[in-house]
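**Student:** structure for the following, please:
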Amino acid sequence: MARLLIVHHTASPTTQAMLEAVLEGARTDDVEGVEVLTRPALGATAPDLLAADAVVLGTPANIGYMSGALKHFFDTVYYPCLADTAGLPYGLYVHGNSDTAGAVRAVESVAKGMGWRRHRPALAVTGELTRADREACWELGAVTALAAVEREGYHQE
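**Tutor:** Predicted coordinates:
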């Protein structure tokens, strides 16, 4: 069975709502054969990442950067996972009160350095979460779950 790992720092009601929408999409009945694992960024480990076929990262934009918790996750997994996760599909959602560009840029820079493959453009939301934003989060979860299934199938051939 494929594994989708969702690593998040849920520090606000908005990032919690985004996480919940991503989870709903990832667990949709339309995508079969995927196990969804959710880990807070401070608790996610290298073995969690090494067992994943795709990953969704979620973070608030704090002072123009990803959360310290997500940065800690990257610091923890970078060297133990660098060689073994090249090509890993990933998705990203970010919430900021006024700007998300620095956080998106920082996460994408680290992911590129790890050799991961961005599955779709980052979902960046500023201000209040709209219905369209929730739907975009749902879609991010669903398509990244599908990417996990496709990658898992690729590795079995």
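
**Student:** switch to C-alpha atoms for all contacts and neighbour counts from now on
**Tutor:** Noted.

**Student:** so for the longest helix belonging to the chain, what gets flagged as buried?
**Tutor:** The residue-count maximum for a helix in the chain (DSSP state H) belongs to helix 131-156. In terms of neighbour count (16 or more other C-alpha atoms under 10 Å), helix 131-156 has its buried residues at 133-134, 136-152.

**Student:** and the residue positioned nearest the centre of the chain, how far from C81?
**Tutor:** The C-alpha lying nearest the average C-alpha coordinate of the chain belongs to V56 (C-alpha atoms, centre = their mean; 1.6 Å). Distance check for V56 against C81: by C-alpha to C-alpha, to the nearest Å, it reads 16 Å.

**Student:** could you do V107 as well?
**Tutor:** Counting by C-alpha to C-alpha, the gap from V107 to C81 is 16 Å.

**Student:** to check against the first, give me the structure of this:
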Amino acid sequence: RHQAVPAMPRGVYASQIGNDEPNFAFAKEKVAQFTHKFGRPPKLMVAKIGQDGHDRGQKIVASAYADLGFEIVLGALFQTPNEAAKTAVEENVHVIGVSSLAAGHLTLVPQLRNELAKLNRADIVIVVGGVIPPDDVSTLKQMGAAAVYPPGTIISTSAIDLIEVLNARLG
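**Tutor:** Next comes the predicted model:
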């Protein structure tokens, strides 16, 4: 099968949007506090699982989180839940952000959660972003997603939320 190698631009979010976004500086400070407290920045894998080959949003979100101070792992396109879980474990991430634009999230998120459990890493936080029907949000949370970020979510606000989730889980 095709193996696309993802590449991520850096600095675009900070230079174009960051200064106009009221929570940008606050989000950067929260990330810096996390880094100081835990000895490393929060590490986020942005995953494209299944047959969803729409990667522009994945790259934009990953780039924005990098500009806020997160360490980023950009998942390969078309990974299986097993492959994504293995990558997350190998990279020792705190969070897997599943980018869903092709409506596979209700099947793929529970499979990812199960694969992480098989690898004894059920502690890795799963969040979901993308085109998520409102009726699917509570279902995804019941399936183990810590948060769901639909279109229009302000990235710095989601980063603050994610840091709060990590702080609550890690102590």
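
**Student:** now for the longest helix of the first structure, which elements pack on it?
**Tutor:** strand 2-8, helix 13-26, strand 34-40, strand 54-60, strand 89-96, strand 123-126 (3 or more C-alpha pairs under 8 Å, 6 or more residues apart in numbering; DSSP states H and E).

**Student:** of all those, which lies closest to K71 of the first structure?
**Tutor:** strand 54-60 (9.7 Å; C-alpha to C-alpha).

**Student:** what's the average distance of the following helix or strand past the closest one to the second structure?
**Tutor:** Using DSSP states H and E, the helix or strand that follows strand 54-60 of the first structure in sequence is helix 68-81. Its matched residues in the second structure lie on average 3.3 Å from helix 68-81 of the first structure after superposition (mean C-alpha distance after the TM-score superposition for the first structure).

**Student:** in helix 68-81 of the first structure, what's buried?
**Tutor:** G68, A69, L70, K71, F73, F74, V77, Y78, C81.

**Student:** so what does F26 of the second structure match up with in the first structure?
**Tutor:** For F26 of the second structure, the aligned position in the first structure is a gap, per TM-score structural alignment.

**Student:** count the neighbours of F26 of the second structure for me.
**Tutor:** Close neighbours of F26 of the second structure, defined as other C-alpha atoms under 10 Å, add up to 16.

**Student:** what sits against it?
**Tutor:** I160 (C-alpha atoms under 8 Å, 6 or more residues apart in numbering).

**Student:** can you tell me the element it falls in?
**Tutor:** Assessed by DSSP H and E, F26 of the second structure sits inside helix 24-38.

**Student:** repeat that for A146 of the second structure.
**Tutor:** strand 145-149.
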